[in-house]
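Chemist: this one's structure only:
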């Protein structure tokens, strides 16, 4: 089978498509014939080995030779003890522990997968697991009369988060680069901010909820942007920023009746299936910006990692 592999951290040109041995599922695993894999910012970080937390499990070299966690496809074979799925079943999920989605076949844990909804294509289903889990958990607390800000609102998780926060009744502000402002408005954002031109932590009415997908600022900037009783949660960003949020931010927030912390994202179908149900019902839209082939995975990763993607990007193996 064909797979996109890499042996050392670096730029997209470290990736290459090779013929590799077909993997076999162990106990509690299934082999999935991949129909689509969406690209997440975590794939870009794992390719580069930066921020440093992307090297967990592989300080000097990648832990897994093939990236891609959000997969959708057909069960090809099942491992010992697997009764939940059978060959031919359509499935999707976030295979973050085993990765391997940028290939024609991938081994996945049964616990990471769910039956693919009939109302979604494979490409659509692949966009949901990781980005959806982040968006659902990151918008808890959004409600009518509350102000929510999504930093990184034009990307995969952000595009879902804007819609979820708006659906919950919040006044939503989306922050991203200038090329994504109209896209965020189309998603339902009440206000949009180009971070290159404007500082959302200054000269704005404070927010009750901030979901930060690209944390890089001082914790005191974030605290200033929060209303009393407000909550700030970050998911991605520099190691320095995350550590400061966990330490200085937590203490400084308590002193001023604000909560600052890192969102510990829970994984698995129970955390992303609620968003899939909303997508099937038409209450939340899925925006696939571009679709790439396996040979184009380096371009797909760069497109997402360099901040160009509007919503999600999907890779479809031959």
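Modeler: Cool, got the structure. Worth saying up front: this structure is predicted, and the values here are computed from it rather than measured.
Chemist: Going by C-alpha atoms from here, please, whenever you check contacts or count neighbours.
Modeler: Fine.
Chemist: didn't residue 21 look like it was pressed against residue 104?
Modeler: No. Using Cα atoms under 8 Å, residue 21 is not in contact with residue 104; the gap is 11.0 Å.
Chemist: hey, what's in contact with both of these two?
Modeler: Common contacts of residue 21 and residue 104 (Cα atoms under 8 Å, 6 or more residues apart in numbering): residue 1.
Chemist: Pick out whichever of the two has more residues nearby.
Modeler: Neighbour totals were compared for residue 21 and residue 104, and residue 104 leads with 21 against 9 (other Cα atoms under 10 Å).
Chemist: Tell me who's in contact with that one.
Modeler: 1, 2, 3, 33, 34, 35, 317, 318.
Chemist: Going along the chain, name the strands of the stretch 51-200 of the chain.
Modeler: Using DSSP state E, counting those that start in this stretch, the strands of the stretch 51-200 of the chain run over 70-78, 90-94, 105-109, 113-115, 147-151, 171-176, 191-194.
Chemist: Of the ones you listed, give the one that comes closest to residue 207.
Modeler: Nearest to residue 207, of all these, is strand 147-151, at 5.0 Å by Cα to Cα.
Chemist: rewinding a little: arrange the strands of the stretch 51-200 of the chain in CSV, one row each, with mean neighbour count and distance to residue 40 as further columns.
Modeler: Shown next, in CSV, are those (neighbours: other Cα atoms under 10 Å; distance: least, Cα to Cα, whole Å):
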stretch, mean neighbour count, distance to residue 40
strand 70-78, 26, 8
strand 90-94, 28, 10
strand 105-109, 26, 17
strand 113-115, 21, 17
strand 147-151, 28, 16
strand 171-176, 26, 16
strand 191-194, 18, 22
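Chemist: hold the first one in mind and look at this next one:
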């Protein structure tokens, strides 16, 4: 089969190539072999290709990555199932977050990492959901605990997670403010944002607004500044899910963890995790028309290096999708 193979760490154009590799072996136990129709690009894919920050290599392999094929978001068709698989059978249309290897024509993963694809979406649209929509649902609904009438701000609202976070917050009845660049303001309004802030013009941490919940995906402000615009018993959810500046966001996360037990505000660090239950929720919301994928561009398998370059350098709007079959 054809797959995108990584030979080391560095720029996507330098370390990724298309190669013919062996198709997955027959599945064992709870494994499922998937015929991949589409995948998408996430921050983790870019980080594992570039090896930045260096701590990524502790998980991926110090000098060369232990897994040669990148990609985690997937949408496709079940090809074969292992003897202990109970939820799926060949021919089922699925989507999910596999362990690794969706930038290929076939992939193997445990059944616990996938769910039935939303019926109303194409494979390309479904591939744009798992990590980003699941993270948004976790950040806004589960960690943020958003309730109707609350004021919610999403910093980094035009990216993959942010576009879903705006939709989830509106779905839960919140008054939503999205922070992004000027070129994305109209898009956020279309997604339902009540207020939009161009970060190049206004610094929301110095404005008059006060928010019950802040989901910070951009890591562009210090913890003290974020807390200043949080209500006295508000909730701050921190994530480093976007862009390559790490030291500041990680310091804020560490400080939030230490400070949280001693202040009235709830300071949460988002450790995003995709579960079958959350995938089922995402699929149901998509089928109900409450979550709409925002896809900036679709690439072919041969164009994966360019897709990752664009993600890392150009601040992609919404999701970048890889169409394979």
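Modeler: Received, thanks. Computed from a predicted model, the values in this text were never measured in an experiment.
Chemist: hmm, back to that, to residue 270 of the first structure, which of the strands of the stretch 51-200 of the first structure lies closest?
Modeler: Closest among the strands of the stretch 51-200 of the first structure, using Cα to Cα: strand 113-115, at 9.0 Å.
Chemist: ok, back up a step: could you dump the strands of the stretch 51-200 of the first structure into TSV and include distance to residue 248 of the first structure?
Modeler: Below are those laid out as TSV (distance: least, Cα to Cα, whole Å):
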stretch	distance to residue 248 of the first structure
strand 70-78	34
strand 90-94	32
strand 105-109	37
strand 113-115	37
strand 147-151	21
strand 171-176	24
strand 191-194	27
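Chemist: Any idea which of these gets closest to residue 243 of the first structure?
Modeler: In terms of Cα to Cα, the element of these nearest to residue 243 of the first structure is strand 147-151, at 18.3 Å.
Chemist: In the first structure, what sits opposite residue 215 of the second structure in the alignment?
Modeler: Taking TM-score structural alignment, residue 215 of the second structure has residue 211 as its aligned residue in the first structure.
Chemist: Quick check, its match in contact with residue 138.
Modeler: Yes. Residue 211 of the first structure is in contact with residue 138 according to Cα under 8 Å; the separation is 6.0 Å.
Chemist: Can you check which residues contact both of those two?
Modeler: Shared contacts of residue 211 of the first structure and residue 138 (Cα under 8 Å, 6+ apart): residue 233.
Chemist: Report the separation between residue 183 of the first structure and residue 173 of the first structure.
Modeler: According to Cα to Cα, to the nearest Å, residue 183 of the first structure and residue 173 of the first structure sit 12 Å apart.
Chemist: State the distance from residue 169 of the first structure to residue 184 of the first structure.
Modeler: Per Cα to Cα, residue 169 of the first structure is found 16 Å from residue 184 of the first structure.
Chemist: which of those two has more neighbours?
Modeler: Remark: of residue 169 of the first structure and residue 184, residue 184 carries more neighbours, 29 against 16, as counted by other Cα under 10 Å.
Chemist: Now residue 41 of the first structure: closest residue in space, sequence neighbours ignored.
Modeler: Distances taken as Cα to Cα, 6 or more residues apart in numbering put residue 305 closest to residue 41 of the first structure, at 6.1 Å, once the chain neighbours are dropped.
Chemist: Then residue 256 of the first structure?
Modeler: Nearest one to residue 256 of the first structure, counting by Cα to Cα, 6+ apart, is residue 228 at 7.0 Å.
Chemist: Residue in the second structure paired with the one you found?
Modeler: Mapped onto the second structure by TM-score structural alignment, residue 228 of the first structure lines up with residue 232.
Chemist: Would you mind naming the helix or strand containing its match?
Modeler: strand 230-238 (DSSP states H and E).
Chemist: In contact with the residue nearest to residue 135 of the second structure when sequence neighbours are not counted, which residues are there?
Modeler: Leaving aside its chain neighbours, residue 135 of the second structure sits nearest to residue 272 (5.5 Å; criterion: Cα to Cα, 6+ apart). Listed by Cα under 8 Å, 6+ apart, the contact set of residue 272 of the second structure reads 134, 135, 138, 139.
Chemist: In the first structure, which of those still touch?
Modeler: By both residues aligned by TM-score structural alignment, their matches' Cα atoms under 8 Å, those still in contact after alignment to the first structure are 134, 135, 138.
Chemist: give me the number of residues near residue 258 of the second structure?
Modeler: Neighbour count for residue 258 of the second structure, taken as other Cα under 10 Å: 11.
Chemist: ok, now which ones touch the closest residue to residue 209 of the second structure other than its chain neighbours?
Modeler: Among residues not flanking residue 209 of the second structure along the chain, residue 229 sits closest, at 6.5 Å (Cα to Cα, 6+ apart). For residue 229 of the second structure, the contact set (Cα under 8 Å, 6+ apart) comprises 204, 205, 206, 207, 208, 209, 210, 211.
Chemist: Repeat that for residue 299 of the second structure.
Modeler: Going by Cα under 8 Å, 6+ apart, residue 299 of the second structure touches 307, 320, 321, 322, 323.
Chemist: repeat for residue 93 of the second structure
Modeler: Applying Cα under 8 Å, 6+ apart, we find residue 93 of the second structure in contact with 75, 76, 77, 78, 116, 117.
Chemist: Please consider this matter closed, and thank you.
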